[in-house]
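Asks: sequence and predicted structure below; questions after.
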Amino acid sequence: MNQYKSIIFNTARQEYALHLADHSEVARVVTEQKGFYKVMTDTEEGLLCQVTGKMRFRSASRENLPAVGDWVTIRKDEAIIERVLPRKSKFSRKMAGNEAEEQIIAANIDTVFILSSLNDDLNLHRIERYVILCWESGANPVVILTKADVCTDVAERVSEVEAALVGVPVLAISSLDRTGLEALYPYLTPGKTVALTGSSGVGKSTLTNELLQESLQKTKEVRDSDDKGRHTTTHRELFLLDSGAALIDTPGMREIQILQGSEGLSTQFNDVEELARSCRFNDCSHGSEPGCAIRIAIEEGSLSEDRYLHYEKLQREIAYMERRGNKRLESLERKKWKSMSKKRKN
């Protein structure tokens, strides 16, 4: 048994003491599949549970149900999850498709390792989207550039990403020869939780295996045709490392649509918003107005036009999704109370 496990669960019991009933036990969600949740307690590794019918009925959206990383209370003898305990952070995105539905990737995380390969697939705009989601979640982002062993200009690529992500740590590693892995250890200390995210084939499962020092996650070789790894992880899963840290591996994301992100956008593009506040006119559209600090910065070269245009695009997308989200929440609430009213009449 992990030497830190009892300490971690004792800390959780103290933190959530006010939420515990006499028959309840604290557990942490390890994985979810088809409505069942595998949870970890301080004495068991993989107890399979379901939520109560009451919890499922009262859940207006997927957000109200357990997610990987959640601390929950369970009735162990009945294998039932009674409630989701208050989250300190929640890394989520808009689900794929047209609905403004939230998908929680991981809960109660301290750090998100955003993985991207050091090959032709390196995309700064995509990384920025991950960073915004991360800032919005309440966790801290760390960008991990993988497969450094196949890159001939590692330092140059790291500098390029650092310039776009001011204040975000950017690390280059190779899981193949373990280069750079020691830089990850300060984030993997007892009681901390780190989630891995990124596109398919960037090396999340390989890194998980290296940190676990076991081949628990399936991996596949890089395709020769396009220099991309193949997707192997099919569900989110939490692992407890020997260091006492929890690591959450996640499937690769094909779409990174931002459901909510105003705060994350402001954090990531603080330089752009600071410039906007310096414009001569408060309602400056950053077009042809005199005294526009944005246009002056672009002309002088201190702000790239590409960065500003990407900021505008994300700003429009977030505003649109937040409007849609509000309408959807109103609709869900109406349906919920309508259903409850019908049940009372029957």
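Replies: That came through, no problem. Numbering: from 1, shown residues only.
Asks: every contact and neighbour count from this point should use C-alpha atoms.
Replies: Noted.
Asks: which neighbouring elements make contact with the helix or strand containing Met321?
Replies: Secondary structure assigned from DSSP states H and E places Met321 in helix 305-345. Helix 305-345 sits against helix 262-268, with contacts defined as 3 or more CA pairs under 8 Å, 6 or more residues apart in numbering; DSSP states H and E.
Asks: take this one as well and set it beside the first:
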Amino acid sequence: GGATFHPDWAFHQFALASKLGPPLGESATITIDGAQYAFQPFALDTLYNKVPNWSDVRRLSQLANSADAPSVRLRDTLLTQTYARGAAIYHPDWAFHQLARTWNLGAALSDSYRVASGSAQYAIQVYATDTLYNVIPNWADVRRLSQLANAPRPAVLSAREAPAAAPAPKLPASAQLEPAPAAFHIVQYSSPQALAVAFGDRSGSKINLLVLHSAPGPVAQILADMTALDTQGMSHYVVAADGAIYQLVSDDCAAWHAGMADWNGRRQNINRISLGITAEQAGNYPAAQLAALAWLANTLRARYELPADAVLRWSDLAPDKPSDPDAFPWEAFRKRMK
């Protein structure tokens, strides 16, 4: 699973005793509502604890039906991380994802995709213990592939032949429609190493700009480089190709992502009056990433009462950096600024 086994770690002892299957990656930490958590996704469940209570290991599945706001935020943030380990994006309002959570199907092993069989189209998503599917556009009529296991002949996915799935929990009205992009989440990134110091004080300056950059992926390397002790620069936010959003520096601080440039009629330190956003560049910018960038920019604009033209590329301010962000679909992106 791309992870190192530590026989003395509580996570690994618990995973072995509970037969959770292989890990989907190394353990990591996140900050939610001011509290730091360690977590590690396994095939059948994700384990987590509050730092530094290492022995108080808990299972993400225990939060499946939580209703209180703090538990929902914790659950959805951990699910976002778990889905990302399977190269998928978690959508809390999608019927697939609600039912996979309720039925405890384990980690997603793929993103959702479509296939055709005869004249019908199906949406499908693979999980560790089962595969979910439905006939498009019957989004709420979610069925389990395991229900076809005892079919008398090779199963053909059709609404007429497929046995009914187990009764599904009642879904909200939004799940009856074609899945829409979920609300994005900002994950407070906590470096496993000592935190870098590539930021300073704003010296009383107001946030006037959002400045976009790009950096070659993978995103794990971008995060590691920006938080290394010897780093010379870091952005407030990093947006991964899969749409995950990481915050490295508080908005209250001046991150060293830009520098001196001409703006508003005079040369000044752009770091003190801006927030830096770096997009992972992994070839073209995928739709999920552009949607996340637009959501983040519009969220920050609303928070700091910024007009649409306050969102700039670093190349707009620094002519000697003509390709930052590199190969970015700028005109299409500007149309997303509300």
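Replies: Yes, it's here. This is a predicted model, so every value here is computed, not measured.
Asks: superposing both, give me the TM-score.
Replies: The TM-score (TM-score structural alignment, normalised by the length of structure 2) is 0.25; 144 aligned residues with a CA RMSD of 6.6 Å.
Asks: can you spell out which helices and strands pack onto the helix or strand hosting Phe113 of structure 1?
Replies: Secondary structure assignment for Phe113 of structure 1, by DSSP H and E: strand 111-117. Judged by 3+ CA pairs under 8 Å, 6+ apart, strand 111-117 of structure 1 is in contact with helix 124-137, strand 140-146, strand 193-198.
Asks: ranges for the strands of the stretch 51-200 of structure 1?
Replies: With strands called from DSSP state E, counting those that start in this stretch, the stretch 51-200 of structure 1 shows them at 71-75, 80-84, 90-94, 102-107, 111-117, 140-146, 170-172, 193-198.
Asks: now the first one against strand 102-107, angle please.
Replies: Same thing as strand 71-75 of structure 1. 90 degrees (axes from the mean of the first three to the mean of the last three CA atoms, to 10 degrees).
Asks: repeat for the last one
Replies: Computed with the same axes, to 10 degrees, the direction of strand 193-198 of structure 1 lies at 130 degrees from that of strand 102-107.
Asks: in terms of secondary structure, what does strand 193-198 of structure 1 contact?
Replies: Judged by 3+ CA pairs under 8 Å, 6+ apart, the packing partners of strand 193-198 of structure 1 are strand 111-117, helix 204-212, strand 246-249.
Asks: turn the ones you listed into CSV, including mean neighbour count and distance to Lys338 of structure 1.
Replies: As requested, these are exported to CSV (neighbours: other CA atoms under 10 Å; distance: least, CA to CA, whole Å):
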stretch, mean neighbour count, distance to Lys338 of structure 1
strand 111-117, 26, 39
helix 204-212, 21, 44
strand 246-249, 24, 38
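Asks: Tyr130 of structure 1 is nearest to which of these?
Replies: Closest to Tyr130 of structure 1 of these is strand 111-117 (CA to CA; 7.0 Å).
Asks: could you give the angle of that closest one to strand 90-94?
Replies: 50 degrees.
Asks: closest to Ala12 of structure 1 out of the helices and strands packed on strand 111-117 of structure 1?
Replies: strand 193-198 (13.2 Å).
Asks: run the angle between the closest one and helix 124-137 for me.
Replies: On the basis of the same axes, to 10 degrees, strand 193-198 of structure 1 is oriented at 150 degrees to helix 124-137.
Asks: tell me the helices and strands packed up against the top strand by length along structure 1.
Replies: Longest strand in structure 1, counting residues (DSSP state E): strand 25-33. The elements that strand 25-33 of structure 1 packs onto, with contact taken as 3+ CA pairs under 8 Å, 6+ apart, are helix 5-15, strand 36-40, strand 71-75, strand 237-240.
Asks: how about stretch 317-332 of structure 1: buried residues?
Replies: Buried residues in stretch 317-332 of structure 1, counted by 16 or more other CA atoms under 10 Å: Glu317, Ile318, Ala319, Met321, Glu322, Gly325.
Asks: and Tyr320 of structure 1, how far from Tyr37 of structure 1?
Replies: Distance, Tyr320 of structure 1 to Tyr37 of structure 1, using CA to CA, to the nearest Å: 33 Å.
Asks: just Met321 of structure 1 next, same as before
Replies: Met321 of structure 1 is 30 Å from Tyr37 of structure 1, by CA to CA.
Asks: Trp71 of structure 1 now?
Replies: Trp71 of structure 1 is 12 Å from Tyr37 of structure 1, by CA to CA.
Asks: got any residues that touch both of those two?
Replies: Val29 (CA atoms under 8 Å, 6 or more residues apart in numbering).
Asks: what angle sits between the longest strand of structure 1 and helix 5-15?
Replies: Using the same axes, to 10 degrees: strand 25-33 of structure 1 against helix 5-15 is 110 degrees.
Asks: report the inter-axis angle for strand 25-33 of structure 1 versus strand 36-40.
Replies: Going by the same axes, to 10 degrees, strand 25-33 of structure 1 makes 130 degrees with strand 36-40.
Asks: and strand 25-33 of structure 1, what's buried?
Replies: By 16+ other CA under 10 Å, the buried positions in strand 25-33 of structure 1 come out as Glu25, Val26, Ala27, Arg28, Val29, Val30, Thr31, Glu32.
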